[in-house]
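Trainee: okay, predicted coordinates and the sequence, questions at the end:
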Amino acid sequence: MGRYDLTFAARTAGQLPDWAGSAWRGAFGHALKQSVCVTGMKDCAPCPMFDRCVHARIFETPPPTGQGKMRKYTTAPRPYVLLPTPGGRIEAGQTMKLALRLFGSSNQDHALIIRALERAAWRGLGRNQLSLKLSQPETSTVSTLDAAPGRDLPEIDGDLHIELLTPLRIRIRDRYVGPADLSFGDFFSVLLRRISMLCTFHQRQPFELDFRALVDAARRVHWQSANLRLTPLKRYSSRQQTGIDMSGLTGTLVLAQRDAASFWPWLWLGQHTLVGRGCVMGLGHYRMTTVKSAI
């Protein structure tokens, strides 16, 4: 997993959506395609270069052949995450951060991807086309997205507080989970499935853990407390010419220290992979802290 931190400065004053993840994703897709496309075909699927195209790998992401238990999936999770700072009113010269996370072989194309993000920002983001300039070279660290994480993790020294920083969208049995309905079992099973798919499709590591046993164990655990709310959010789809509801859960979840140990490595890793729907746009981002209970 590669982590790249980019700093941009606004070339003029302007406005961005309060949640800028969708604007970044859309501008990035257009800029990357314009940078690498050699056929000019509008539809990528029938393109003769599909299997060798960086844009197709990042935005279409067909699963590799011969993936055993994963062969039923027709697409793989996208191998990137964009985490921008909040939008709103932006003054000329104001800096904005964008955290880019790449998984697996997409790190080999990180220079091209960052160049596409730079190009997208210069052309302008959002409906008002706010132009940004990349003002600081990227910094990167690369770590392994391990199918059995457990190395170099801090110890749990108290109850686990999970702060949902961006709206969490989890869909169970054809409906999105509401503030009163999010169980630890549902949260963990969705997270573990995402990690297992990222490992299998992008790290090319077989996910040998007993998935069912871990999920069954998670379903026997309950939050110590949950203070959640439904945060309204919409994004504008230029393709559909309409707003799309992206509302999700924010707030704080608490897991007792005695219950957290068995799930700790995957919960820790989920801070970097994100969880739920819309991860590529920065949704489902959470941060964890441990707090010792008062005696």
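Mentor: Perfect, thanks for sending it.
Trainee: from here on, just use CA atoms for contacts and neighbour counts.
Mentor: Noted.
Trainee: quick check: Pro99 touching Arg3?
Mentor: You called it Pro, but residue 99 is Ala. Yes - using CA atoms under 8 Å, Ala99 is in contact with Arg3, at 7.1 Å.
Trainee: the more surrounded of those two?
Mentor: More neighbours surround Arg3 than the other of Ala99 and Arg3, with 21 against 18 (other CA atoms under 10 Å).
Trainee: stretch 92-112: which residues count as buried?
Mentor: When burial is assessed from 16 or more other CA atoms under 10 Å, stretch 92-112 yields the following buried residues: 95-107, 110.
Trainee: from those, which ones fall inside helices?
Mentor: His110 (DSSP state H).
Trainee: in which helix or strand does Leu6 reside?
Mentor: Assigned by DSSP states H and E, Leu6 belongs to strand 2-10.
Trainee: could you look up the next helix or strand downstream of that strand?
Mentor: Downstream of strand 2-10 (by DSSP H and E), the next one is strand 14-16.
Trainee: spatially nearest residue to Phe226, not counting backbone neighbours?
Mentor: Careful, residue 226 is Ala and not Phe. Among residues not flanking Ala226 along the chain, Leu253 sits closest, at 4.5 Å (CA to CA, 6 or more residues apart in numbering).
Trainee: so the one you found sits in a strand?
Mentor: Yes - per DSSP: H, G, I helix; E, B strand; the rest coil, Leu253 lies within a strand segment.
Trainee: ok, structure two:
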Amino acid sequence: MLEELRVAQYRFVVEAGEQGIELPIFKTAALRGGFGQVFKSLVCTYPSLECKHCSLSETCPYPYVFETRPNQDAEIQQSFDNIPRPYILRASLDRQTRFQPGETFVFDLVLIGQAITYAPYFIYAFDRLLETGIGYGRRPGKLLRVEGIDLDTHLSFCIFDGHTKRLIGKEFVYSGQSIMEKAKKLRPQKVTLYFQTPFRTKWQGRYTDRTDFHIIIRSLLRRLSSIFYFHHQIKLNIDFSHIIRKAEAIQIVSDKTRWMDFSRFSARQDTKMNLGGFVGWATYEGDLEPFVPLLLAGELLHASKQAVFGLGQIRCVWG
């Protein structure tokens, strides 16, 4: 059911400049701030026009990546904020926030479906953003290199040299077929889900700290079905009611989660965004085989709202 999925992952290696760099605990908030404007400056032909009034909006990368909207004839009409963006920023989970001059740090970029073709725009936009400055005080850094990650072997290869500013290789595109092959080898009766970044999802109309297995699966199904529909032009062929009923039968063995608040300022909305969610881990038991492909996909694509900031990152440990 997930065979048509296409994902590519890149690792950015950054060196702090002469002033050093200071980032918030959730480093992705600093990486996302200002990135959209830089990206737009690279690709926009008519910067004085709003995207909705531009005759090139159907082919321009910017509105597709940052203002993803359904086509007028789309069967699924969702609001702007409910459509997942076709990329994810993923920073290290350590708590280091200050980087001295010459010190390096890394972050990952995951591109989904059609967005993979726009990888060079992402790379050059981050290169320019780092030159302009990020984090507190907008201090500059240098993009040393970008590596393409082979998600089958977990090997990495340099595809962009920050010194020459040249693309020197090609990304590795990971397909859903690999997920399905891996899933066939697993017949688990127990799984521990590690919620590595705030898991933000709604249950009965409100954001919740409940970790019932069916709530996790509902969130994952919403995200995956939208990713396939809007970024692969495929309607995911899953019996949602059936799989949710089966998910309701899965029992929680242990729940060691807690709520963590996270906020950032959105320049587009000119407001502070509260992005809290639960973190920690929970263990589940039952007939988990039907959910293995979904959870494996969730490890790659995250499984909750605001995944573009790195939220909803999960890791599965099978029993």
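Mentor: Noted; the coordinates are in hand. Note that the structure is a prediction, hence the values are computed from the model and not measured.
Trainee: hang on, the earlier thing: double-check the residue nearest to Ala226 of the first structure against Glu163; I have them as touching.
Mentor: Yes - look at Leu253 of the first structure against Glu163 with CA under 8 Å: they come within range, at 6.5 Å.
Trainee: any idea which residue sits dead centre in the second structure?
Mentor: Centroid-nearest residue in the second structure: Ile88, 2.4 Å away (criterion: CA atoms, centre = their mean).
Trainee: now do the contacts for that one.
Mentor: Counting by CA atoms under 8 Å, 6 or more residues apart in numbering, Ile88 of the second structure touches Leu109, Val110, Leu111, Leu301, Ala307, Val308, Phe309, Gly310.
Trainee: now do Leu117 of the first structure
Mentor: Ala27, Phe28, Ala31, Leu32.
Trainee: could you check which residue of the second structure pairs with it?
Mentor: Here Leu117 of the first structure is matched to Phe126 in the second structure, going by TM-score structural alignment.
Trainee: distance check, that match against Arg69 of the second structure.
Mentor: 24 Å (CA to CA, to the nearest Å).
Trainee: ok, now Leu221 of the second structure?
Mentor: The gap separating Leu221 of the second structure from Arg69 of the second structure is 19 Å, by CA to CA.
Trainee: mind naming the longest helix for the second structure?
Mentor: The second structure, longest helix under DSSP H: helix 213-231.
Trainee: centre of the chain versus that one, how much separation?
Mentor: Relative to its chain's centre, helix 213-231 of the second structure lies at 13 Å (CA atoms, centre = their mean, to the nearest Å).
Trainee: and stretch 27-44 of the second structure, by the same measure?
Mentor: Distance, centroid of stretch 27-44 of the second structure to centroid of chain: 15 Å (CA atoms, centre = their mean).
Trainee: okay, and the match of Leu117 of the first structure sits in which element?
Mentor: Going by DSSP H and E, Phe126 of the second structure is part of helix 119-132.
Trainee: which positions within that helix qualify as buried?
Mentor: Within helix 119-132 of the second structure, the residues scored as buried using 16+ other CA under 10 Å are Ala119, Tyr121, Phe122, Ile123, Tyr124, Ala125, Phe126, Asp127, Arg128, Leu129, Leu130, Glu131.
Trainee: by how much does it deviate from the first structure on average?
Mentor: By mean CA distance after the TM-score superposition for the first structure, the fitted helix 119-132 of the second structure averages 1.3 Å away from its aligned residues in the first structure.
Trainee: next secondary structure after that helix?
Mentor: From helix 119-132 of the second structure, the next helix or strand downstream (DSSP H and E) is strand 141-149.
Trainee: understood, closing this out.
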